[in-house]
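In: can you look at this prediction? I've put the sequence above it.
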Amino acid sequence: MRSIILASASPRRAELLRQMGVSFDTRPADIDETPGPVERPSDYVLRLAQEKALAVGRGAPDALVLGSDTSVVLGDRILGKPATGEEAAETLRSLSGRTHQVMTAVAVVVDGYAQSCVVTTDVTFRALRPDEISAYVRTGEPMDKAGSYGIQGLGGIFVESLQGSYSAVVGLPLRETADLLAQAGYPVWTTWQSGQESLNE
């Protein structure tokens, strides 16, 4: 089988890929992540996932390259990573008591050709207290997260309900990623070992 490269610096995506039993190298992509002036959020995340995988794939033509991108969307507005603590707090106030969408795109590139998909999950926050927003911002957790929260971390207590893929909200939809890898000639289950213990232990 071809070697696999994850075109991302995200430790969360790396952990999810390891959870699937995949061996891979990490090579973050350096691309312009500025949204287009009239670009829809779903088109934006799909474009970035494809561009990340294609950019890394150009330097590794014999590898299978996986790119991904996640956006938190409220209405039609993409909520990126906060630049300041106050921006993080403002984002969390806007999410309080409301339902937003988390869109995660995955692209798998082989021989310069990309197969990709977008997974959209509805996430509803309970009403947040001002003091817990302040406390959460002080932890620093929101600062490298799209939408200013991490569902797999302390921010998970804010989530009232979720409809869709939990792993996609974390950063990589497991089922869809496995499907794309299989379509690209890498069915992950063929690499599993008999009696294999959890890779996380």
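Out: Okay, I see it. A quick note: this is a predicted structure, and the numbers were derived from the prediction, not measured. Residues are numbered from 1 along each chain as shown.
In: can we go C-alpha only for contacts and neighbour counts from here?
Out: OK.
In: so who does Ile84 touch?
Out: You called it Ile, but residue 84 is Thr. Met143 (CA atoms under 8 Å, 6 or more residues apart in numbering).
In: distance of it from Ser148?
Out: Thr84 sits at a distance of 10 Å from Ser148 (criterion: CA to CA, to the nearest Å).
In: likewise Glu160?
Out: Distance, Glu160 to Ser148, by CA to CA: 17 Å.
In: give me the more crowded residue out of those two.
Out: Taking other CA atoms under 10 Å, Glu160 and Ser148 do not tie; Ser148 has more neighbours (27 against 14).
In: then this one, side by side with the first:
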Amino acid sequence: MNEDATLTKHDLVLASTSPRRADILKRLGVSFLIVFVEIDESHSRGETPCNYVRRLALRKAEIAASMEYQPRTPVLAADTTVVIDGFILGKPSGLEQAREMLSRLSGRWHDVYSGLAMMQESSKTISVRTRVKFRSIKAAEIGRYWDTGEPRDKAGAYGIQGLGGAFVEKIDGSYSNVVGLPMAETIVLLEKYKVGHLLRPKITAPRS
């Protein structure tokens, strides 16, 4: 994090270094500070995907809030995962795991879950689910896709906003949720915590 960034007052702390999430907040016109948060992303036995992403998002928000870069500033955190056949697909460790994930998703429907957490004294969590259908993917395509570098930091080994979008045949639900930050639900949280955005600018007190 750039130390100079702390000299500027922001309306929000984003507990994520994901460029996709930052891009969505920029499009919404939100002034925010990015902080890096690292947590244990292990899945607990019997934990539903919905509860899993909400728990991780809340934990990220709690840690970021404790850093106190900008005290009393609302903190937003998110976590996104891909689920098929009841299995959670995280980020691939290498080509073989990416090949296994994409082969499993090929020609089938799967779920993408995002958990959002916002914190400022009290906390609020939201989860969003989107259904995604892949076309059939050839083995050679997976290898070439891996070589682009795009799938390496993506849950499920693909990015819908990039070349991975070429695998997507249908989508049922929020597109921005699959990217990593569902816009409609994010706006709900921003307004709950009085964070201004382009559709509803922050109201400031008039000068006396």
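Out: Happy to help now that I have it. All of these numbers come straight from a predicted model, not from anything done at the bench.
In: quick one, what contacts the aligned residue in the first structure for Lys60 of the second structure?
Out: If you follow Lys60 of the second structure across to the first structure using TM-score structural alignment, you land on Lys52. Shown in contact with Lys52 of the first structure (CA under 8 Å, 6+ apart): 7-8, 28-31, 67-68.
In: cool, Phe32 of the second structure as well?
Out: 10-14 are the contacts of Phe32 of the second structure under CA under 8 Å, 6+ apart.
In: now check the first structure for the residue matching it.
Out: Match for Phe32 of the second structure (TM-score structural alignment): Phe24.
In: next, count neighbours for the residue lying closest to Gly57 of the first structure once chain neighbours are set aside.
Out: Nearest residue to Gly57 of the first structure in three dimensions, chain neighbours excluded: Val65, at 5.9 Å (CA to CA, 6 or more residues apart in numbering). Val65 of the first structure has 33 neighbouring residues, counting by other CA under 10 Å.
In: what does Val65 of the first structure align to in the second structure?
Out: Aligned partner of Val65 of the first structure by TM-score structural alignment: Val75.
In: quick check: its match touching Ala64?
Out: Yes. The criterion here is CA atoms under 8 Å, and Val75 of the second structure meets it with Ala64 at 7.0 Å.
In: contacting residues for Ile171 of the second structure?
Out: 130-133.
In: which of those residues fall in helices?
Out: Secondary structure from DSSP state H places none of the contacts of Ile171 of the second structure in helices.
In: any chance of JSON lines for those residues, columns distance to Cys50 of the second structure and neighbour count?
Out: Converted to JSON lines, those look like this (distance: CA to CA, whole Å; neighbours: other CA atoms under 10 Å):
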{"residue": "Thr130", "distance to Cys50 of the second structure": "12", "neighbour count": "19"}
{"residue": "Arg131", "distance to Cys50 of the second structure": "14", "neighbour count": "18"}
{"residue": "Val132", "distance to Cys50 of the second structure": "16", "neighbour count": "23"}
{"residue": "Lys133", "distance to Cys50 of the second structure": "19", "neighbour count": "18"}
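In: what would the residues you listed look like in a markdown table with distance to Trp146 of the second structure?
Out: Listed next are the contacts of Ile171 of the second structure as a markdown table, based on distance: CA to CA, whole Å:
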| residue | distance to Trp146 of the second structure |
| --- | --- |
| Thr130 | 24 |
| Arg131 | 23 |
| Val132 | 20 |
| Lys133 | 20 |
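In: among those, which ones are in strands?
Out: 130-133 (DSSP state E).
In: which one of these is nearest to Leu105 of the second structure?
Out: Closest approach to Leu105 of the second structure among those (CA to CA): Lys133, at 8.2 Å.
In: any idea what Gly147 of the first structure aligns with in the second structure?
Out: In the second structure, the residue paired with Gly147 of the first structure is Gly156, using TM-score structural alignment.
In: any idea how far Lys47 of the first structure lies from Ser94 of the first structure?
Out: Let me fix one detail, which is that residue 47 of the first structure is Arg and not Lys. Taking CA to CA as the measure, Arg47 of the first structure and Ser94 of the first structure are separated by 26 Å.
In: swap in Arg129 of the first structure?
Out: From Arg129 of the first structure over to Ser94 of the first structure (counting by CA to CA), the distance is 12 Å.
In: which residues in the second structure form strands?
Out: Using DSSP E, strands in the second structure cover 12-14, 32-34, 75-84, 87-89, 109-120, 122-134, 168-172.
In: just want the angle from the biggest helix by length in the second structure to strand 109-120.
Out: For the second structure, the helix with the greatest residue count under DSSP H is helix 49-67. Comparing the axes of helix 49-67 of the second structure and strand 109-120 via axes from the mean of the first three to the mean of the last three CA atoms, to 10 degrees yields an angle of 30 degrees.
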